[in-house]
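Colleague: Generate coordinates for the sequence data below:
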Amino acid sequence: MLDKKFIYLFYCLLSFFKTTIHYIHTVYYVQTYISIYKINPYSFWIAECLFLIWNSLNDPLFAWLSDRYTSSIDNRLNNLTLCGPLLCLSSLLFWYPLVGINSSLLSLQLLLSLCLYDTFLTMIDLNYNSLLIDISLYKREILSSASVIGSALGSLTLFSSYLVWDSSNLRLFRIFVTILTILIMYGFLIVTQSMKQILYCDHAKSNQENISKGHIPTLWQFIWGISRHRNYLVFSLVNLIQVFHCHFNSNSIPLILNIFIPSSSSSLLSSILLGISFLLPHLSNIYFVYLCKSQSTYYVILGLFYVKLFFTLYLFIQGNNYTWLICLFLVSNRIFTEGICKLFDLIITDLIDEDQFMHQRISPLPALVFGTMTFLSKPGQTLAPIISSHLFYSIDKAQKGLFNKIVMIPIVCSLCQIILWNKFTLRGYRLTSIRSMLKHSNEQINI
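Modeller: Presented below is the predicted three-dimensional model:
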């Protein structure tokens, strides 16, 4: 039997595997289809809009099935064992066109690739995030920190991926991605099986017995319940804006680097900036998670909203005359947006507690809450590549016009989020009281 302390390492590694695959997908697939495969812009937008339908529906559906039929820790790890390698295989479809370049069928391949990829990613996200709640032996903050460290390590692959990236010849990039994908496939299998050995114990079994006694609502009953959950609705709007901003940053970074640092001699600088912009948010998040313990997650997120707003306003006033300032903007904007996204997982765990308290559930429904939250944020994920692709097609326009568009997005997002976030009341005394009552209730159930 492995030492239980290894659970933090394995949770970190799962985050590393998922982040590595997803960051490469997010950063390069839009540019690949638009500037290399030369897909028609209208075909691209139609494929993204059709994908939005499946992308939105699968989250609450899979979440309900997960909590209703596979809510045990053992089953969640089985899902990760299956879906991890399938996610890796589906990601390769983006880099190997099955039809000729400029073919009208490219949009069908894009649609198929997106749907397959998102199906497995959704299953991984739901089961991975639910483990944060299900593994009651371990503290959420420590597991969250382990997840952040894994994401930081996963972002390091972007350094090397950008060095082998060549829009005129994808051969080296495809070799790099294929080898990396095979290694991660085996990693998923080894880590999930090791976690099963650790978590298959009397404590886990007793927890599952308690869960099985709880009433699992139908999907429509749950949706009706959260429609009256005020904090849930406020947070879902804030999260929608944040998901859009995070994905817009990821999709548009190669574009911004190509426009404002266009010379071939700057490829190393662009590689470093790309890697740092994905690495630093996770390193800074280790501090943000620590800060949340003393200052509360709510106020840390509110502070990040204000910092993001004021720094972007400063950049807007300075204009696009300073390359170093644009580079600093790229890195800092990623720190603020990704930092907030990672902290949102802690807010969702609080919403899960509030949902359990409001509806007097014997056990929480983590997958359903995560799934419906993702469902409500998916339009932002789809709008991001559409808008960033519009910037690609506007590449012949003046730098100043593109600069203004890029800068205005974080300004508008920050203003909307600050207004909404002040209406979120799950903080302070209310949050402390809910946690205390749930803890007392769980102690009575265990007795």
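
Colleague: alpha carbons only for contacts and neighbour counts from here, please
Modeller: Noted.

Colleague: so who does residue 27 touch?
Modeller: Counting by Cα atoms under 8 Å, 6 or more residues apart in numbering, residue 27 touches 250-254.

Colleague: Is it possible to get JSON lines of those that adds neighbour count, distance to residue 148 and secondary structure?
Modeller: Converted to JSON lines, the contacts of residue 27 look like this (neighbours: other Cα atoms under 10 Å; distance: Cα to Cα, whole Å; DSSP: H, G, I helix; E, B strand; the rest coil):
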{"residue": "250", "neighbour count": "24", "distance to residue 148": "17", "secondary structure": "helix"}
{"residue": "251", "neighbour count": "25", "distance to residue 148": "21", "secondary structure": "helix"}
{"residue": "252", "neighbour count": "24", "distance to residue 148": "23", "secondary structure": "helix"}
{"residue": "253", "neighbour count": "21", "distance to residue 148": "21", "secondary structure": "helix"}
{"residue": "254", "neighbour count": "19", "distance to residue 148": "24", "secondary structure": "helix"}
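
Colleague: One more, please, to line up against the first structure:
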Amino acid sequence: MSKTSLRTRMWAYCAASFGFTLLSSTFSFYYVKVFLTFYHIDEKWFHLAQILYLIWNAVNDPLFAYCQDTSASWMPTTRRELILYTGPLFGMAYLTAWFPWAYSSWVTGLHLIVALCLYDTMFTFIGLALCCLYTEITVTESERIRLTQMSQVVGFIGSFSVTLCEFSSHSLKDFSKFQATTVLLAVLSAVFMVYAGKHAHTYYDVRKMMATNEGENEDGCTQSTDRTSYWRLTWQILSDRNFLSFVITNFFQEFHRSFIMSFTVIICDQLISEDDVHPYVRSIFYGSIPAIHSLLVIFGAPLVDKLGYFSVIRGNFVWKILSGLTMVFLGQGHPWLLIMFLLADSAYTNMAFSFFNLPLSYIADANMQRFNRNHPMSSMIFGTNALVVKPAQSLCPMFIVAVLNMYGYQHLKAGTLTSFETSQLKEVMFRLACCLPVVMGCLQFLSWSFFSIRLRHAPSHTIDVTA
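Modeller: Now for the predicted structure:
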């Protein structure tokens, strides 16, 4: 079997990341608005779907992670094969949300439940494999920052899938064109996933290839054969103070990101009129939300390498607190300033999140060394992280929708709110947009202070494999 260069493997990872971003950006950005505005889902069904989605999230991530790390017989044997076989299925699951089944209350509710759970199943398969590839393709901090930078280049391009949907559908005014665009995105994603599935060999795959070619017996297999029980592995991970500090921080980061991706368009449609900001500019703004943070990562990676990811991530929490308080003090009578605040908050929050795989990778490395494993339990580390963090993706929409409906958002869509009630609803939206980052930043600054892995040197097992 031929050996692949590090650069080839890194670009294969980037191909998978590109395909993943094409779908994940648009799904998280549009599904709430589509089901609330176009399918008119009842609030009770919306909350039920989010609760079931939360439960399924809590089950599938650690389950799939354990199966991947312990070489379950029904699973593909390598990370890249997971992407190869499930990538096209991810596109099919993604499309489930954009084609309505019917417009009755219970059918729309069932549609959301199936769409969320099916999408998350494939999202978990691909997401876990990508996270593990990130940890296992590269082994030094400089390589990981470089891979982050490379993946953000293609991620930046992929995130313009939202812009493509915005302009092709005229901000969803032509829903049939939006549907056609999502089909195109699903096909493109599948093509890039298949390419990555054929070329994204990990460091441990390459090491095994080298040993096989040289006639040696290599103990470091493609995936761990450690048959430690699931509960024992989970306890080993959860008993790590660094892991606990990280997942608490990550939970609030995910909560904030879900708010940005799902509710920015809803809030801005109410707070910023077309007289203040032209619809064309608004579409550019919406399209920039998933994309602009990639530019920060691409051009800021050398600075992150110099300062360290710990300081850069902590700086995001300070920004949230200071900028949010400043915007509250200035008030909502400045539409252009509000747009700049929301764009900057989204960019820095998502930029910091782009480096969250670094601390998780070092937690996986430390766990491998601590328990003397041949292979890092990457899937279990990332899966246990998801067990704690991904419920934020359901809790955030449930909380925000409940608050908005308390102040008449459902009646606003029907056009039955008085001018006073409308003004009150807009004030609540403004407070949510400004105060939620402040609360998140305070909680994260505290939890992140307990994380102690702040500088890593190149591990001794680094190898150089050339084509």
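
Colleague: Which strands or helices does the strand or helix carrying residue 125 of structure 2 pack on?
Modeller: Assessed by DSSP states H and E, residue 125 of structure 2 sits inside helix 105-137. For helix 105-137 of structure 2, the packing partners by 3 or more Cα pairs under 8 Å, 6 or more residues apart in numbering; DSSP states H and E come out as helix 6-33, helix 43-69, helix 79-95, helix 141-158, helix 203-213, helix 357-370, helix 378-389.

Colleague: Quick check: closest non-adjacent residue to residue 308 of structure 1.
Modeller: Using Cα to Cα, 6 or more residues apart in numbering and skipping the chain neighbours, the partner closest in space to residue 308 of structure 1 is residue 336 (6.2 Å).

Colleague: Count residues in the vicinity of the one you found, would you?
Modeller: Look at residue 336 of structure 1: counted by other Cα atoms under 10 Å, it has 22 neighbours.

Colleague: Which residue in structure 2 occupies the aligned position of it?
Modeller: When structure 2 is aligned by TM-score structural alignment, the residue opposite residue 336 of structure 1 is residue 348.

Colleague: Now do the contacts for its match.
Modeller: Here residue 348 of structure 2 is in contact with 293, 296, 316 (Cα under 8 Å, 6+ apart).

Colleague: ok, and the most crowded of the residues you listed?
Modeller: Sorting the contacts of residue 348 of structure 2 by how many neighbours each has (other Cα under 10 Å) puts residue 293 first, at 26 neighbours.

Colleague: Map that residue across to structure 1 for me.
Modeller: In structure 1, residue 293 of structure 2 lands on residue 281 (TM-score structural alignment).

Colleague: in which helix or strand would I find its match?
Modeller: Using DSSP H and E, residue 281 of structure 1 sits in helix 267-295.

Colleague: my guess is residue 414 of structure 1 meets residue 307, correct?
Modeller: No. Using Cα atoms under 8 Å, residue 414 of structure 1 makes no contact with residue 307, being 9.2 Å away.

Colleague: quick one: buried residues of stretch 74-89 of structure 1?
Modeller: 74, 76-89 (16 or more other Cα atoms under 10 Å).

Colleague: Identify, from those, the entry nearest to residue 197 of structure 1.
Modeller: Top of the list for closeness to residue 197 of structure 1, among these and by Cα to Cα, is residue 74 at 9.6 Å.

Colleague: okay if I get the contacts of residue 348 of structure 2 as TSV plus distance to residue 339 of structure 2?
Modeller: Below are the contacts of residue 348 of structure 2 laid out as TSV (distance: Cα to Cα, whole Å):
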residue	distance to residue 339 of structure 2
293	15
296	18
316	18
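
Colleague: and which of those residues is nearest to residue 239 of structure 2?
Modeller: Using Cα to Cα, the contacts of residue 348 of structure 2 come closest to residue 239 of structure 2 at residue 316, 26.8 Å.

Colleague: Fine by me, we can end here.
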